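Novice: got a structure for you, letters missing:
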């Protein structure tokens, strides 16, 4: 069921919910990504599910404020409250991993388990390099300007999301190549270092938690990927109910490249 809910400040967030049992598996996408991230994972989950679009991404309205982790966490908590969800398994990819851990820190009674998919580890210096993320943000903003001409859709339509069902591929691609989507993604990227710096130290999750690391090295990751994998492994080992899994056939885009593995780890927690 597709619907919109309102945040505490009146903005609309778009969600799609399937089933009504609890715990509900709730998906939080990576930076600059919408519900499409979970297209290949969600149908394999053996429970009720909820996917949604963060502010400005997909069918949700934009947010005029800074898109910090705290702001994203507030939106997710508003979403859970409006949807009447009292118990959830939270699944977060990349920056989404920090968001769902922040929810577990603030409202542990809501969280039955966590699946953290190649998550951001906020203590690593890599994620605090402001210049790097300003340049990436500039790339998104440039893309938004090009998108206004229609050139991006002309060049990329039919090339993205070839593994998706055709109707879903067209819908998600249309959204991702829109100026508004790219502008919202730029805002998320630009706010990342500052948003991580302002977070309080997050308590270690006390619920069953699976940490999935991408096993393949993506572009510009030659030095960083081994460090991230070891940090993920150490993080999982420090948890009372932690498990570390290596997605050997995927780079950072694990939900798109090894969706079966992600779904299997979610189903293990149900």
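Specialist: On my side now, so go ahead. Everything numeric in this text was worked out from a predicted model, so none of it was measured.

Novice: C-alpha from now on. contacts and neighbour counts both.
Specialist: OK.

Novice: how far away is residue 197 from residue 185?
Specialist: 19 Å (CA to CA, to the nearest Å).

Novice: Neighbour count for the two, which is higher?
Specialist: residue 185 (26 against 15; other CA atoms under 10 Å).

Novice: Report how many residues lie close to the closest residue to that one other than its chain neighbours.
Specialist: In this structure, residue 185 finds its nearest non-sequential neighbour in residue 32, 4.0 Å apart by CA to CA, 6 or more residues apart in numbering. Per other CA under 10 Å, the neighbour tally for residue 32 reads 21.

Novice: One more: residue 259?
Specialist: For residue 259, using other CA under 10 Å, the count is 21.

Novice: Contacts only, for it.
Specialist: 40-41 (CA atoms under 8 Å, 6 or more residues apart in numbering).

Novice: And residue 196, by the same measure?
Specialist: Shown in contact with residue 196 (CA under 8 Å, 6+ apart): 68-69, 122, 128.

Novice: where do the strands sit along the stretch 1-150 of the chain?
Specialist: Along the stretch 1-150 of the chain, counting by DSSP state E, counting those that start in this stretch, strands occupy 2-6, 12-18, 24-28, 49-52, 88-93, 111-117.

Novice: take the one below as the second:
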């Protein structure tokens, strides 16, 4: 089963947060704390995270999206603002494609709608094999320097230490599973274009993994998207500047409630 973690119960339209790779729901703790306590706020641990790495199905982000749908149904959530960062954004797009009725608004944070290049997909598969063979997550520990922006690394090294600890807590089998699932995902730009609900695209201006050009690509595809650039933040803008990201997501939730 996929775990749903509730930060606030509140009233109104729920916000559901989907985490990046190779992390889990804890990366959203500070954003959830910055969102209004009057709004239902939930985060979901995707397949492969601690406690969710046994008897994994064949790798697929569509499977992750279906498990998100099941988690929402189990919590009696019929419609929500769905927000995903990086891999969480890929899963949010898969959910919007398969279950558009669940998505009242879409937040795409430091992510992209295009598929991996053949070279990037091959690298994911190589790392998956390496992690699996070694039985450790050592192959992905260096990712912290790509995930966290240069300004944060220099001025607040404790943020990088926190991210590194989260990475170290991930099960090797889950890391391998997620890499293989991401390697096979399709281009979902069409999903962004077809959505009629409000969309907000957020990107750190120091994000080197899914840079501003990828955010602009999604905004250009959508008739309803707004772009928010987070200054002095990298790929984990939600961890590096949770207040700015929370403000963008609350604005998205208000637009979704208003049907704008």
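Specialist: That came through fine. Values in this document were obtained by computation on a predicted structure and should not be read as measured data.

Novice: quick revisit: nearest to residue 100 of structure 1, out of the strands of the stretch 1-150 of structure 1?
Specialist: strand 88-93 (6.1 Å; CA to CA).

Novice: Go through stretch 162-177 of structure 2 and flag the buried ones.
Specialist: 163-164, 166-168, 170-177 (16 or more other CA atoms under 10 Å).

Novice: and if you look at stretch 107-121 of structure 1?
Specialist: In stretch 107-121 of structure 1, counting by 16+ other CA under 10 Å, buried: 108, 110-121.

Novice: Where in structure 2 does it fall?
Specialist: Counting by TM-score structural alignment, stretch 107-121 of structure 1 pairs with residues 99-113 of structure 2.

Novice: Pull up the distance across that stretch, start to finish.
Specialist: 17 Å.

Novice: what sits against residue 28 of structure 2?
Specialist: By CA under 8 Å, 6+ apart, the neighbours of residue 28 of structure 2 are 17, 19, 43, 238-239.

Novice: if I look at it, how far off is residue 54 of structure 2?
Specialist: Using CA to CA, residue 28 of structure 2 is found at 24 Å from residue 54 of structure 2.

Novice: same question, residue 108 of structure 2
Specialist: From residue 108 of structure 2 to residue 54 of structure 2 the distance is 29 Å (CA to CA).

Novice: helix/strand/coil for residue 226 of structure 2?
Specialist: Following DSSP: H, G, I helix; E, B strand; the rest coil, residue 226 of structure 2 is assigned to strand.

Novice: And it, how close does it get to residue 63 of structure 2?
Specialist: 28 Å.

Novice: repeat for residue 98 of structure 2
Specialist: In terms of CA to CA, residue 98 of structure 2 sits 11 Å off from residue 63 of structure 2.

Novice: Likewise for residue 159 of structure 2?
Specialist: 31 Å.

Novice: So these two - more neighbours on which side?
Specialist: residue 63 (19 against 16).

Novice: and the more buried one, what pairs with it in structure 1?
Specialist: In structure 1, residue 63 of structure 2 lands on residue 71 (TM-score structural alignment).

Novice: Structure 1: helices as residue ranges?
Specialist: Here structure 1 has its helices, by DSSP state H, at 69-82, 95-106, 130-147, 151-156, 166-176, 179-197, 224-237, 254-257, 259-269.

Novice: among these, which is nearest residue 204 of structure 1?
Specialist: helix 95-106 (7.9 Å).

Novice: Give me the mean distance between the closest one and structure 2.
Specialist: By mean CA distance after the TM-score superposition for structure 1, the fitted helix 95-106 of structure 1 averages 1.8 Å away from its aligned residues in structure 2.

Novice: I'd like to know which elements that helix is packed against.
Specialist: strand 24-28, helix 69-82, strand 88-93, strand 111-117 (3 or more CA pairs under 8 Å, 6 or more residues apart in numbering; DSSP states H and E).

Novice: Swap in 7 Å and give it another go.
Specialist: helix 69-82, strand 111-117 (3 or more CA pairs under 7 Å, 6 or more residues apart in numbering; DSSP states H and E).

Novice: ok, back up a step: any of the contacts of residue 196 of structure 1 buried? List them.
Specialist: 68-69, 122, 128.

Novice: got JSON lines for these, with distance to residue 205 of structure 1 too?
Specialist: Output for these, formatted as JSON lines (distance: CA to CA, whole Å):
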{"residue": "68", "distance to residue 205 of structure 1": "21"}
{"residue": "69", "distance to residue 205 of structure 1": "17"}
{"residue": "122", "distance to residue 205 of structure 1": "15"}
{"residue": "128", "distance to residue 205 of structure 1": "23"}
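
Novice: Among those residues, find me the one that's closest to residue 56 of structure 1.
Specialist: Out of these, the member with the shortest distance to residue 56 of structure 1 (by CA to CA) is residue 68, at 13.6 Å.

Novice: That closest one contacts residue 195, doesn't it?
Specialist: Yes: taking contacts as CA atoms under 7 Å, residue 68 of structure 1 lies within contact range of residue 195: 4.5 Å.

Novice: Nearest to residue 212 of structure 1 among the buried ones among the contacts of residue 196 of structure 1?
Specialist: residue 122 (15.9 Å).

Novice: For that closest one, give me its contacts.
Specialist: Residue 122 of structure 1 sits next to residue 196 when contact means CA atoms under 7 Å, 6 or more residues apart in numbering.

Novice: Could you measure from it over to residue 101 of structure 1?
Specialist: Distance from residue 122 of structure 1 to residue 101 of structure 1, by CA to CA: 11 Å.

Novice: Identify the residue of structure 1 aligned to residue 223 of structure 2.
Specialist: In structure 1, residue 223 of structure 2 lands on residue 240 (TM-score structural alignment).

Novice: Measure how buried that match is and give me the count.
Specialist: Residue 240 of structure 1 - counted by other CA under 10 Å - has 13 other residues nearby.

Novice: Look up the closest residue to it, ignoring the ones flanking it.
Specialist: residue 206 (6.3 Å).

Novice: Could you measure from that neighbour over to residue 113 of structure 1?
Specialist: Distance from residue 206 of structure 1 to residue 113 of structure 1, by CA to CA: 9 Å.

Novice: I'd say residue 185 of structure 1 and residue 29 touch.
Specialist: No: in this structure residue 185 of structure 1 lies outside contact range of residue 29 using CA under 7 Å: 11.8 Å.

Novice: Any chance of the strands of the stretch 1-150 of structure 1 in TSV with distance to residue 58 of structure 1 as columns?
Specialist: Listed next are the strands of the stretch 1-150 of structure 1 as TSV, based on distance: least, CA to CA, whole Å:
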stretch	distance to residue 58 of structure 1
strand 2-6	12
strand 12-18	8
strand 24-28	14
strand 49-52	9
strand 88-93	17
strand 111-117	21
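
Novice: All set, thanks.
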